[in-house]
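Novice: What would the 3D arrangement of this be:
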Amino acid sequence: MTTLPLPVVRTVADLRAAVAEWRRQGLSVGFVPTMGALHDGHLSLVREAGAQADRVVTSVFVNPTQFAAHEDLGTYPRQEDRDAQLLASAGCHLLFAPESDAMYPEGFATRIEVGGPSQGMETDFRPHFFGGVAVVVAKLLNQVQADVAVFGEKDYQQLMVVRRLTADLDIPTRIVGAPTGRDGWGLALSSRNAYLSEQERGIARRLNGVLAEAGARARNASPSEAEAWACEALLEAGFDRVDYVAIRRVDDLAPFADAIDAPARILAAAWLGKTRLIDNLPV
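Specialist: Got it, this is the predicted structure:
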């Protein structure tokens, strides 16, 4: 174990030893998985975990299995010292920062496929993504063995996949979804926002408003009509292309037929230059 502003462990054995000591003291454990390059949205998850448990573990691991060959694995921002300082200020007690070969040693051959809420949307454009997420989340939850784990609602489809995964595999960690952190203009906080130019950032801040308007339109139109309107509105706002806008059922992300007849969520992914932004809102 090393110490920056807070203790850092890099092996599963050291992680489990620290958690076991907390257990011996009768303390509950919360967990927040991240890929680092932390911002206020991540820190709000850490604070929520601290409100739900006595001790908080945060992982920082840029997971290679959820990146395709053409995506930004090599350039994804890495800043462990800064992340550790931010985590300490948010009440984290332990940073788990494994190396890639500790998570995926030579000979690693296991895959996990989650159906249901993984179908469509992100999967249509990143077919590798949820397989990589499922493996790393299953590993992390097994490694930490926390009472509760907190995920952000910004990645809403991912949150639903994690809930399906833990239910299907009888993983006892309780999964909590925390509200999306936003800047003062409503832009969802994301590590990839650092890629945006000032002009692109101004356009990006319109995404939230378009989704809100589309959700309102869906009350008096079919979901497909509201989705089509939102796609056009995003292009007119200055987005370069739109991967999807989808209105889905809240609980399982199943599509609606002709009308919204249950609680719904509107989800979107769109591009500005080389930056892909995602967001979602309740309808």
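
Novice: all contacts plus neighbour counts: C-alpha atoms, from now on.
Specialist: Noted.

Novice: doesn't residue 137 fall inside a helix?
Specialist: Yes. Assessed with DSSP: H, G, I helix; E, B strand; the rest coil, residue 137 lies in a helix.

Novice: Need the nearest residue in space to it, chain neighbours excluded.
Specialist: Excluding its sequence neighbours, the residue lying closest to residue 137 (C-alpha to C-alpha, 6 or more residues apart in numbering) is residue 162, at 7.5 Å.

Novice: any chance you could map the helices in this protein?
Specialist: Here the chain has its helices, by DSSP state H, at 12-24, 40-52, 80-89, 100-103, 122-125, 129-144, 156-168, 198-204, 207-217, 223-237.

Novice: Buried deepest among the ones you listed, which one?
Specialist: helix 40-52 (a mean of 22; mean count of other C-alpha atoms under 10 Å).

Novice: Now do that helix against helix 80-89, angle only.
Specialist: For helix 40-52 against helix 80-89, the angle by axes from the mean of the first three to the mean of the last three C-alpha atoms, to 10 degrees is 40 degrees.

Novice: Residue 77 versus the spatially closest residue to residue 113 that is not a sequence neighbour, what's the distance?
Specialist: For residue 113, ignoring the flanking residues on the chain, the nearest one in space by C-alpha to C-alpha, 6+ apart is residue 131 at 5.6 Å. Look at residue 131 and residue 77: by C-alpha to C-alpha, to the nearest Å, they are 22 Å apart.

Novice: what do you get for residue 274?
Specialist: Distance of residue 274 to residue 77, given as C-alpha to C-alpha: 15 Å.

Novice: quick one, which of the two is more surrounded?
Specialist: The neighbour count for residue 274 versus residue 77, taken as other C-alpha atoms under 10 Å, is higher for residue 77 (17 against 11).

Novice: here's the other one to compare against:
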Amino acid sequence: MTPVVVRTREELAEARSRVEGTLALVPTMGALHEGHLSLIRQAGRRAGTVAVSIFVNPLQFGPGEDFDRYPRTFAADLEACAAEGVDLVFAPGREIMYPGEPQVTIKSGPMGEVAEGAARPGHFDGMLTVVLKLLNLVRPDVAIFGEKDAQQLAMIRRMVADLNVPVEVVGGPTVREPDGLALSSRNRYLSAAERETALALSRALRAGADAAAAGPDAVTAAANAVLDKATAADPPLGLDYLVLVDPSTFTAVAGSHAGPAVLAVAGRVGATHLIDNVSLQFGKEH
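Specialist: Model (predicted):
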């Protein structure tokens, strides 16, 4: 089945008016891979109608980042959506999402200034702004986002709660390649040598998870030991951050913390920015 493709607000509104029952939205920037497809399948289990948005959002790219070279593979993306039974694809141009220079945008607040937000200032302001616009335009009952972007998912949940947006936000598990590298549209940028260095991210997370029984401080120490070697590799890993945080607030946890936590890491190999994370549980949650 070929999805209905809409590109304007008017076309979207007309298509949305024909939907009966529940609608699930999977927002993407295209270059779809198995991680995205797993979210689409999850959407199909949650709702009678599945919509996918494809839009490379300029607001969430900083100066010198890869907006211009970000992969744009619409024909292949549409084929993948058709194979997965997607009903509706919203693929607006920049002029549709931003008909004029935005004057009012979402501010991510303190939660958007740590970890990925510190490494990429303004990134989460742009991400939240486009997500809110998509939620307002598509009006889904459920919106599904990948857990690989743990901070993004936490911030979207916070925005939806704080602004009373009538949508259920659901996370989908991270999908990995056989060697452990988290699937990303940016993986295609990596050379063979760069990919070997990039594997340090998932190895560091596994080392941290293996040390969880000894407590939060042991987790970060074990992960850092792996990353230290990668920063001296050829090519080297440029570490942006390794943080152990509360999954709902992204505030740091350490010492005697009990309860859930996320160990998140990000770095650059060559010109490619990669992120990854693992969920942990310490002791008994009070």
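
Novice: Got a TM-score for the two of them?
Specialist: After superposition, the two chains reach a TM-score of 0.92 (TM-score structural alignment, normalised by the length of the first structure), with 277 aligned residues with a C-alpha RMSD of 1.8 Å.

Novice: out of the helices of the first structure, nearest to residue 109 of the first structure?
Specialist: In terms of C-alpha to C-alpha, the element of the helices of the first structure nearest to residue 109 of the first structure is helix 129-144, at 10.6 Å.

Novice: didn't residue 25 of the second structure look like it was pressed against residue 53?
Specialist: Yes. Between residue 25 of the second structure and residue 53 there is a contact at 7.4 Å, judged by C-alpha atoms under 8 Å.

Novice: So between these two, which is more surrounded?
Specialist: Counting neighbours by other C-alpha under 10 Å for residue 25 of the second structure and for residue 53 shows that residue 25 has the greater number, 30 against 21.

Novice: With adjacent residues omitted, what lies nearest to residue 128 of the first structure?
Specialist: Of all residues beyond its chain neighbours, the one nearest residue 128 of the first structure is residue 66 (6.3 Å), with distances taken as C-alpha to C-alpha, 6+ apart.

Novice: The one you found maps to what in the second structure?
Specialist: With TM-score structural alignment defining the correspondence, residue 66 of the first structure maps onto residue 60 in the second structure.

Novice: these two touch, right, its match and residue 117?
Specialist: No. With contact defined as C-alpha under 8 Å, residue 60 of the second structure does not count as touching residue 117 (10.6 Å).

Novice: Name the residues contacting each of these two.
Specialist: The contact sets of residue 60 of the second structure and residue 117 overlap at 123, 124 (C-alpha atoms under 8 Å, 6 or more residues apart in numbering).

Novice: related to what we said a few turns ago, identify the residue of the second structure aligned to the residue nearest to residue 113 of the first structure.
Specialist: Residue 131 of the first structure maps onto residue 125 in the second structure, by TM-score structural alignment.

Novice: Contacts only, for its match.
Specialist: Contacts of residue 125 of the second structure by C-alpha under 8 Å, 6+ apart are 59, 60, 105, 106, 107, 108, 112.

Novice: Distance check, the counterpart of residue 186 of the first structure in the second structure against residue 36 of the second structure.
Specialist: In the second structure, the residue equivalent to residue 186 of the first structure is residue 180, according to TM-score structural alignment. Using C-alpha to C-alpha, residue 180 of the second structure is found at 17 Å from residue 36 of the second structure.

Novice: Residue 176 of the second structure now?
Specialist: In terms of C-alpha to C-alpha, residue 176 of the second structure sits 12 Å off from residue 36 of the second structure.

Novice: repeat for residue 278 of the second structure
Specialist: Applying C-alpha to C-alpha, the value for residue 278 of the second structure to residue 36 of the second structure is 18 Å.

Novice: Surely residue 277 of the first structure and residue 271 touch.
Specialist: Yes. Residue 277 of the first structure is within contact range of residue 271, at 6.1 Å (criterion: C-alpha under 8 Å).

Novice: Please spell out the PyMOL selection for the buried subset of the contacts of residue 125 of the second structure.
Specialist: Filtering the contacts of residue 125 of the second structure down to the buried ones (16 or more other C-alpha atoms under 10 Å) takes a single PyMOL command:
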select buried, resi 59+60+107+108+112
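
Novice: As TSV, the contacts of residue 125 of the second structure with distance to residue 238 of the second structure would be great.
Specialist: Supplementary listing: the contacts of residue 125 of the second structure in TSV, determined by distance: C-alpha to C-alpha, whole Å:
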residue	distance to residue 238 of the second structure
59	24
60	21
105	31
106	30
107	28
108	25
112	21
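
Novice: Now, the contacts of residue 125 of the second structure that are in strands?
Specialist: Members of the contacts of residue 125 of the second structure lying in strands (criterion: DSSP state E): none.

Novice: Out of the contacts of residue 125 of the second structure, flag the one nearest to residue 45 of the second structure.
Specialist: Nearest to residue 45 of the second structure among the contacts of residue 125 of the second structure: residue 60, at 29.8 Å, using C-alpha to C-alpha.

Novice: gap between the closest one and residue 106 of the second structure?
Specialist: 12 Å.

Novice: swap in residue 159 of the second structure?
Specialist: Distance from residue 159 of the second structure to residue 106 of the second structure, by C-alpha to C-alpha: 9 Å.

Novice: Need the overlap of contacts for those two.
Specialist: Counting by C-alpha under 8 Å, 6+ apart, the common neighbours of residue 159 of the second structure and residue 106 are residue 128.

Novice: Can you report how many residues lie near the closest residue to residue 61 of the first structure other than its chain neighbours?
Specialist: Leaving out its chain neighbours, the residue that sits closest to residue 61 of the first structure by C-alpha to C-alpha, 6+ apart is residue 35, at 4.8 Å. Neighbour count of residue 35 of the first structure, defined by other C-alpha under 10 Å: 17.
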